[in-house]
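In: got a predicted model here, sequence first, then my questions.
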Amino acid sequence: MKVTKAEFIISAVGPKQFPVDALPEIALAGRSNVGKSSLINRMINRKNLARTSSTPGKTQQLNYYRINDDLYFVDFPGYGYAKVSKTSRQAWGQMIESYLLEREQLKLVLQMVDLRHPPSKDDIMMYDWLRHHGLPVCVVGTKADKIPKTRREKHYKVIKQELGILPGALFIPFSSEEGMGKEELWSVISSYIGNENEGQAEV
């Protein structure tokens, strides 16, 4: 996809603030510092449209970015919510769950994991939850450029085994620095927003 227009729209703290223009939405989920903002910036060829929080783990909004007036990237807060209270964590978790299960505009979840490390418990729980509810998910392995090329396949194998990614399910290694995986990811996204009933890989 050729991106000619990209803009930040809103940091939504509840459903009443979600856009109402019915454009398809692609959600980005992952732990803090996994590289969600860097991926967005690489995908749209901008250096700093999406900015990382100065206090990772504290952000409690869904950040909406409109691309080409064709779709939204919806950036979730990092897992863990380490900087907020247990009560806030529970309320926020309920909102995220409601969004994932009830938002009709949601077409695909990009679950991002750091290729340098085995998946965390939160990574595994999220992937299992998405699959249990039948939500379309593509696992994106970030920071591929940080791993020597001769060792990358080993890291891919660990991620797939730990998460339980089945043959044919979506997994894309990605590097925001090198642009690796960018075209493949746009191809996947386009298949989900362009024709919702065809060409979708098993989830």
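Out: Alright, I've got the coordinates.
In: going by C-alpha atoms from here, please, whenever you check contacts or count neighbours.
Out: Will do.
In: for the residue positioned nearest the centre of the chain, what are its contacts?
Out: When CA atoms, centre = their mean is applied to the chain, the residue found nearest the centroid is Leu28 (2.0 Å). Applying CA atoms under 8 Å, 6 or more residues apart in numbering to Leu28 gives the contacts 36, 73-76, 109-112.
In: what's the answer for Pro15, then?
Out: Contacts of Pro15 (CA under 8 Å, 6+ apart): Tyr99.
In: structure two is appended below for comparative analysis:
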Amino acid sequence: MSNPYRQAHYTISATQLSELPEDNGIEVAFAGRSNAGKSSAINTITEQKSLARISKTPGRTQMINFFDFDDERSLVDLPGYGYAKVPEKMKIRWQQTLGKYLETRKS
């Protein structure tokens, strides 16, 4: 059986809600603490070692990253919450943006 997620490709990164692609389809978002393995999970699911960038440094994913695998389905890599080697102001902005993302997206 073929893995449909192998078709996934990077689509866009957004730092704010106004930059997000249209909300039409199914999004599976990966949310969790900093350095919990969200990006690695996307790479494992898609069977692509370097689709989502990974790092040993907490807080490396700093944008909402979309990986589409067809016209109606996307995997979404979200910045982690909790410890991250970034300024406090940036962490607060991430929290606000992520909260609004989760509240407003249909899927």
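Out: Thanks, I have it. Small disclaimer: the values here were computed from a predicted structure and weren't measured.
In: TM-score for this pair?
Out: TM-score of the superposed chains, computed with TM-score structural alignment, normalised by the length of structure 2, equals 0.82; 105 aligned residues with a CA RMSD of 2.1 Å.
In: and the residue nearest to the centre of structure 1, what's its match in structure 2?
Out: Under the alignment (TM-score structural alignment), Leu28 of structure 1 pairs with Phe30 in structure 2.
In: now for the residue lying closest to that match once chain neighbours are set aside, how many residues are close by?
Out: Once flanking residues are discounted, Phe30 of structure 2 sits nearest to Asp77: 5.3 Å by CA to CA, 6 or more residues apart in numbering. Here the number of neighbours of Asp77 of structure 2 (other CA atoms under 10 Å) works out to 26.
In: helices or strands up against the longest strand along structure 1?
Out: The longest strand of structure 1 (DSSP state E) is strand 106-114. When contacts are defined as 3 or more CA pairs under 8 Å, 6 or more residues apart in numbering; DSSP states H and E, strand 106-114 of structure 1 packs onto strand 25-30, strand 137-142, helix 182-194.
In: who wins for proximity to Met126 of structure 1 among those?
Out: Across those, Met126 of structure 1 has its closest neighbour in strand 25-30 (8.7 Å, CA to CA).
In: excluding its backbone neighbours, what's nearest the aligned residue in structure 1 for Asn43 of structure 2?
Out: Alignment note (TM-score structural alignment): Asn43 of structure 2 maps to Asn41 of structure 1. Of all residues not flanking Asn41 of structure 1 in the chain, Lys47 sits nearest, at 5.6 Å (CA to CA, 6+ apart).
In: I'd say the one you found and Ile40 touch.
Out: No - using CA atoms under 8 Å, Lys47 of structure 1 makes no contact with Ile40, being 9.3 Å away.
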